[in-house]
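K.L.:
Okay, predicted coordinates and the sequence, questions at the end:
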Amino acid sequence: MALATRTDRHPSLVRVFWASTVGKKAVMAVSGLIMLGYLVAHVMGNLKIFFGPEEFNAYGHWLRTMGGPVLHEKWALWLVRVALLAAVLAHGVSAYQLSRRDLRARPVRYVHRRRRTSYATRTMRWGGVILALFIVWHLLDLTTLTVNPRGQEGHPYENVVATFSTWYGDVIYLVAMLAVGLHVRHGFWSAAQTLGAGNAARDRTLKVLANGLALVLTAGFVSVPVAVMTGVVS
């Protein structure tokens, strides 16, 4: 009985870490960097569409067979998906809980907003909601092909062209990619500060890197629907 009481009074280090504001910010930062790494790899794969259907479809086939012959078809792809889903959930839950904690600490809203707060900072919450909704749409569009107007299993090039041949597909994707740019710009900077990478000497470099990453990723993702709309990719 004494042992049970003692255990109850001393929660695990993991629980203590997660319950703290610092712990939640660290989880948010690490999960955000995992997603950033995925975005970099994803945009590099997307740009293969400019080399034609054969190369892009071959890239799609490689995604399903990577890890072979050690791993069965799609096993590695599902491992990546599960890891990414875990990162998204950890990021979203920690962001939500930090937001609620911040609201409880300051129940009375500021009369005047701080002028030095950037647009990206003020829209991080809405940006997160937009991206969460976009992920659902993106999966239904290009993974399950549920909402793709001419979805064909095993033909990713044709499916991408079909998506961006519709006005609503273009609007949804472009709005989401702008949200990605703003999220990366602010998120990379915040993650660096949380993980202790920032200081007076490195802050300027980190800001330039954050802006550069956001710009390159946004331009890379946006280039695909624009190429389809203008007939460069067809």
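P.N.:
Arrived safely.

K.L.:
only C-alpha atoms for contact and neighbour calcs from this point on.
P.N.:
Noted.

K.L.:
Quick check: A219 vs L206, distance?
P.N.:
As judged by C-alpha to C-alpha, to the nearest Å, A219 and L206 stand 20 Å apart.

K.L.:
quick one: which of these two has more around it?
P.N.:
Neighbour count, other C-alpha atoms under 10 Å: between A219 and L206, L206 has more, with 19 against 15.

K.L.:
my read: that one touches W189, true?
P.N.:
Yes - the pair L206 and W189 passes the contact test of C-alpha atoms under 8 Å, sitting 6.6 Å apart.

K.L.:
Next up, the contacts around G127.
P.N.:
The neighbours of G127, taking C-alpha atoms under 8 Å, 6 or more residues apart in numbering as the test, are 179-180, 182-183.

K.L.:
residue ranges for the helices of the chain, please.
P.N.:
With DSSP state H as the criterion, the chain has helices at 2-9, 13-19, 21-46, 53-65, 75-105, 119-122, 124-138, 156-163, 167-194, 203-229.

K.L.:
okay, pairing it with this:
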Amino acid sequence: MAVTGLALVAYLFAHMLGNLKVFLGAADFDRYAAWLRTIGEPVLPYGAFLWIMRAGLVVAVGLHIIAAAQLSIRDRRARPVRYVHSQRARASFATSTMRWGGATLAVYLVWHILDLTVGVANRDYVDGRPFHNIVADFSVWWVNVIYLVALLMLGLHLNHGFWSAARTLGFAGGAIRTVGTLVSVVITGGFLAVPIGVMTGLVA
């Protein structure tokens, strides 16, 4: 769970950096999106790298969910009798929302693929014009609500998850907590900048 989680964090950071190119304008962003489809050529066919990466992400997310379920089952078996006093009062908000947050993010991931990758959830989707699709998408208020809520949940998940994964791999201490918080703020803020940019007219 720790290894797949950190791999997904690395992907999210790279994806966030790519998304921020939207502030450079339509030409630059569309050129960047087209370049992604040429990675690996001529060894790989056009667009093959993206599909390989997507398959890898599906495997990583699937293993992450399976590991979470296994750990939850082991936790319950280790303590079949509930505590007299709830332990949740001592837990941070991020800790107490990890399971529900993970489920919410899984649903959001499906929506995101249908919305901006496949385009069936975006009424104004135009194949080959990612900048247009983003602007059209985030010009709809309820779409922004979905993304804002999901991204805030992602920030909470990252904040606790990064520290937990680092501790599992043998790293601990206040510095790790600080790094985890910084990573979650940077990634969440970077993703939030895009819909906020469209809503405020900075991206149009």
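P.N.:
Structure's in. What do you need? The shown structure was predicted, so the numbers you read here are calculated from the model rather than taken from an experiment.

K.L.:
Superposing both, give me the TM-score.
P.N.:
Put the two chains on top of each other and the TM-score (TM-score structural alignment, normalised by the length of the second structure) is 0.96; 203 aligned residues with a C-alpha RMSD of 1.1 Å.

K.L.:
returning to that earlier point: output the helices of the first structure in a markdown table; the columns should cover distance to T144 of the first structure.
P.N.:
Shown next, in a markdown table, are these (distance: least, C-alpha to C-alpha, whole Å):
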| stretch | distance to T144 of the first structure |
| --- | --- |
| helix 2-9 | 46 |
| helix 13-19 | 34 |
| helix 21-46 | 18 |
| helix 53-65 | 14 |
| helix 75-105 | 14 |
| helix 119-122 | 32 |
| helix 124-138 | 9 |
| helix 156-163 | 11 |
| helix 167-194 | 16 |
| helix 203-229 | 20 |
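
K.L.:
out of the ones you listed, nearest to H112 of the first structure?
P.N.:
Taking C-alpha to C-alpha, helix 119-122 is the member of those nearest to H112 of the first structure, at 13.4 Å.

K.L.:
my read: H186 of the first structure touches G212, true?
P.N.:
No - with contacts defined as C-alpha under 8 Å, H186 of the first structure does not count as touching G212, sitting 11.7 Å away.

K.L.:
Quick check: L63 of the first structure touching W78?
P.N.:
No - when contacts are counted by C-alpha under 8 Å, L63 of the first structure is not listed as touching W78 (10.0 Å).

K.L.:
Look at the two and report which has more neighbours.
P.N.:
The residue with the greater number of neighbours, taking L63 of the first structure and W78 and applying other C-alpha under 10 Å, is L63; the counts read 16 against 12.

K.L.:
Quick one: map that one onto the second structure.
P.N.:
Using TM-score structural alignment as the criterion, L63 of the first structure maps onto L36 of the second structure.

K.L.:
ok, its match - contacts?
P.N.:
L36 of the second structure makes contacts with 47, 49-50, as judged by C-alpha under 8 Å, 6+ apart.

K.L.:
tell me which of the residues you listed is nearest to G201 of the second structure?
P.N.:
Comparing the contacts of L36 of the second structure against G201 of the second structure with C-alpha to C-alpha places L50 closest, at 30.0 Å.

K.L.:
what do we get in the first structure for that closest one?
P.N.:
Following TM-score structural alignment, the counterpart assigned to L50 of the second structure within the first structure is L77.

K.L.:
Its match: neighbour count?
P.N.:
Using other C-alpha under 10 Å as the criterion, the residues surrounding L77 of the first structure number 15.

K.L.:
my guess is it contacts L71, does it?
P.N.:
No - here L77 of the first structure does not reach L71: they are 10.0 Å apart, not a contact under C-alpha under 8 Å.
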